[in-house]
Each structure stands twice: as C-alpha cells, then as structure tokens.
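Visitor: Coordinates for the following, if possible.
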Amino acid sequence: MRKETDVTSSGRWRAGLSLLEVLIATFVFMLAAIPIYRAISIGATKEIDSTKLSMARKILDSFRSEVMSRPFKELADQNSSNSETFVKMEGGYPETIDKVMEIQTRYKDFKLEPAIRFTTPNKTILEFRGVVKWTNSEGTTRKEEIIFLAVKP
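Guide: Sure thing, here's the model as predicted:
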C-alpha cells in the first residue's frame, strides 16, 4: 500500500530503494547466511571424519582376514624371537598394504602398525594387534585398534 510520503515533490511515485534500505537488507541477509554456512561446513567436516574412521576399520578388517587365512606355522615365523611382548610384524599381509596405499592416494595420512606376540609360554596362542593412525579435521591424531588371537590346531 502506498503512502503520501512515497510521492516526490514533482508528483511521481518513488521507484527505487535508498542506500540505507539496501545496507540494512544486506546486513540482515548476512546475519542469516553466516549460521547456515557454518552448519554446512561442520556437516562436511563430520562426514570426512566418519569416512576416515570407516576406512580405518576397513583396513583393520582386511588385516584380520588376511592374517587369519594363513597357517599357524607361517604366522609363528613372523615372531622369530618368540617374544611374549608385541613386536612389529614384517610382511604377511600384502593385500592390506595395497588397501592402505589405495587410501593413501586419496587422504595421505593413514599408517598401519601391525604387531604380534605369543600369549602363552608353550607358544600355542598368537595375539595380533593392528593399529591404524590418521589425522582428523582438527589436526589431532586418531587411532583405531583391533586385537585378535590365532590358536595352534
């Protein structure tokens, strides 16, 4: 609805907006847009973090499957010192290494640390530990770990 104040001194209707009205409208828009932008960016960050966690679990699952498919003697040879404390495993899981390298090409910060030990003095049970480390969106190092056993038949 038009008012008498919308008429100029020459009798014409005002057709545009003043600079003050434009600035106020822009300010109100920015107040609404900033929280929406933050909500979207936080959602994207959480999605990346959950994707990385999922990839770490996928690597550990591959490691467990690959190790458990090997004969006990072959696994015991990975612990040549017959240590009852965890020692680093050297090889024996090439498919898992391939998975890590595939994920590394995309995110470049995954590291697998496999370890092995005998849990009993009679050397009939092997315990394996796999740890995957990566950096989350906040720059802190996260890790996911799996521990499982292999029993001599």
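
Visitor: Please count neighbours and contacts with C-alpha atoms only from this point.
Guide: OK.

Visitor: quick one: the strands in this structure?
Guide: 87-88, 111-118, 125-135, 141-151 (DSSP state E).

Visitor: do you know which of those strands lies nearest V22?
Guide: Closest to V22 of the strands of the chain, according to C-alpha to C-alpha: strand 125-135, at 44.6 Å.

Visitor: and the closest one, what does it pack onto?
Guide: helix 19-68, strand 111-118, strand 141-151 (3 or more C-alpha pairs under 8 Å, 6 or more residues apart in numbering; DSSP states H and E).

Visitor: ok, now with 10 Å
Guide: Applying 3 or more C-alpha pairs under 10 Å, 6 or more residues apart in numbering; DSSP states H and E, one finds that strand 125-135 contacts helix 19-68, helix 72-77, strand 87-88, helix 94-107, strand 111-118, strand 141-151.

Visitor: Quick one: list the elements packing against the second one.
Guide: On a contact count with 3+ C-alpha pairs under 10 Å, 6+ apart, helix 72-77 meets helix 19-68, strand 111-118, strand 125-135, strand 141-151.

Visitor: Please give the structure of this sequence too, so both can be compared:
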Amino acid sequence: MKKIIFSLILSFAFILNSAQTTEPKPIVIVQNVVMGNLTLNSLDPNKIEQVQVYKTPSTETAKFDDLIKNGLINITLKEKMTIESLTISEAKKRFKLPANALVFLNDIAVHDENILIAEDLLKTSSVIDPDKKTNNYSAPVLKIKTD
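Guide: Sure thing, here's the model as predicted:
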C-alpha cells in the first residue's frame, strides 16, 4: 500500500511539474548581438565590464524595444570579442523565407530586421508555414529561441 501511495505521489508531482508554464526569459545582448545560452555560457566572467538590466524601453535600448517585454540584459565587455552573427533579414534569407515572413524571438515579434543575432541561435530555430487549421499566420514564421 505504501508503494502505491508513494507511486501516486510521484506521479502527481511529475504531472504538476510538467503542467507548469515556463517563465519568460529575458533577452541577453552582448556587443549589440542577441545571444543564445550556448554562446553566453562560453563568456569569461572576468572579461565583463558592465551588466545593465532594462525592464522598460529607453533611448539606450530603442533598437531592441520589441524585445524588452520580458526584460533585456545588456552585457558590455572590456574588450571586443568576435561573435558570429547575422541580421534578422539575413536569417530569413538563409531559410529562404519571403520578405513578409514573421520573426519571433522567444515568442516576441521582432520588427527591426537589422537586429543582430548570434549564429548559434539558428541551430535551434524552426520555420512554421501558415496553416489556417493550426495557426493564424498570414506568412511563414521563423521562431528563434535563446535557450
């Protein structure tokens, strides 16, 4: 009986854990490039000069105002670092998407096609074609996640 109760408790805990929604994650920018966790984890903390956190749009973050919804972390390095990156517009071309394709970064619509994103983000991105049965998109969508 104890084993059954223990199994039920474990099952219930697993179901509760699976049902929880994930917390929205802030966007992290290093040298004006939106970073993914893979690249971010390789940063040497000793090379960081400053970290700024923005929760509302400001003149300093105007370019990234679309992305500030869940917070924006801007990391300034002591010296320049080479970050393999491309613009949102270039990412759309790489996936052979039309100019009217929509781009979402962590489920936030991106309107500035000149925003730079780290190359590693494209490894986990996906393209969703418009389909009236499953979504309301009027054009293809490029979904990019930073985690």
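
Visitor: what's the TM-score here?
Guide: Here the superposed chains carry a TM-score of 0.27, computed using TM-score structural alignment, normalised by the length of structure 2; 62 aligned residues with a C-alpha RMSD of 4.8 Å.

Visitor: thinking again about what came up before, tell me which of the helices and strands packed on strand 125-135 of structure 1 sits nearest to E127 of structure 1.
Guide: strand 141-151 (4.5 Å).

Visitor: Tell me which residues touch the nearest residue to A115 of structure 1 once chain neighbours are set aside, please.
Guide: Nearest residue to A115 of structure 1, sequence neighbours excluded (C-alpha to C-alpha, 6 or more residues apart in numbering): K88, at 4.4 Å. The contact partners of K88 of structure 1, taken as C-alpha atoms under 10 Å, 6 or more residues apart in numbering, are Q78, N79, E113, P114, A115, I116, R117, F128, R129, G130.

Visitor: cutoff 7 Å now
Guide: P114, A115, I116 (C-alpha atoms under 7 Å, 6 or more residues apart in numbering).

Visitor: For the strands of structure 1, give me JSON lines that also has distance to T51 of structure 1.
Guide: Formatted as JSON lines, the strands of structure 1 follow (distance: least, C-alpha to C-alpha, whole Å):
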{"stretch": "strand 87-88", "distance to T51 of structure 1": "27"}
{"stretch": "strand 111-118", "distance to T51 of structure 1": "16"}
{"stretch": "strand 125-135", "distance to T51 of structure 1": "12"}
{"stretch": "strand 141-151", "distance to T51 of structure 1": "13"}
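
Visitor: Nearest to F63 of structure 1, out of the ones you listed?
Guide: strand 125-135 (7.4 Å).

Visitor: Among the contacts of K88 of structure 1, which one has the most neighbours?
Guide: Within these, I116 tops the neighbour count with 26 neighbours, counted by other C-alpha atoms under 10 Å.

Visitor: Hmm, that residue is touching I125, no?
Guide: No. When contacts are counted by C-alpha atoms under 7 Å, I116 of structure 1 is not listed as touching I125 (10.6 Å).

Visitor: how many neighbours does the residue nearest to L105 of structure 2 when sequence neighbours are not counted have?
Guide: Among residues not flanking L105 of structure 2 along the chain, I144 sits closest, at 4.8 Å (C-alpha to C-alpha, 6+ apart). A total of 21 residues lie near I144 of structure 2 under the criterion other C-alpha under 10 Å.
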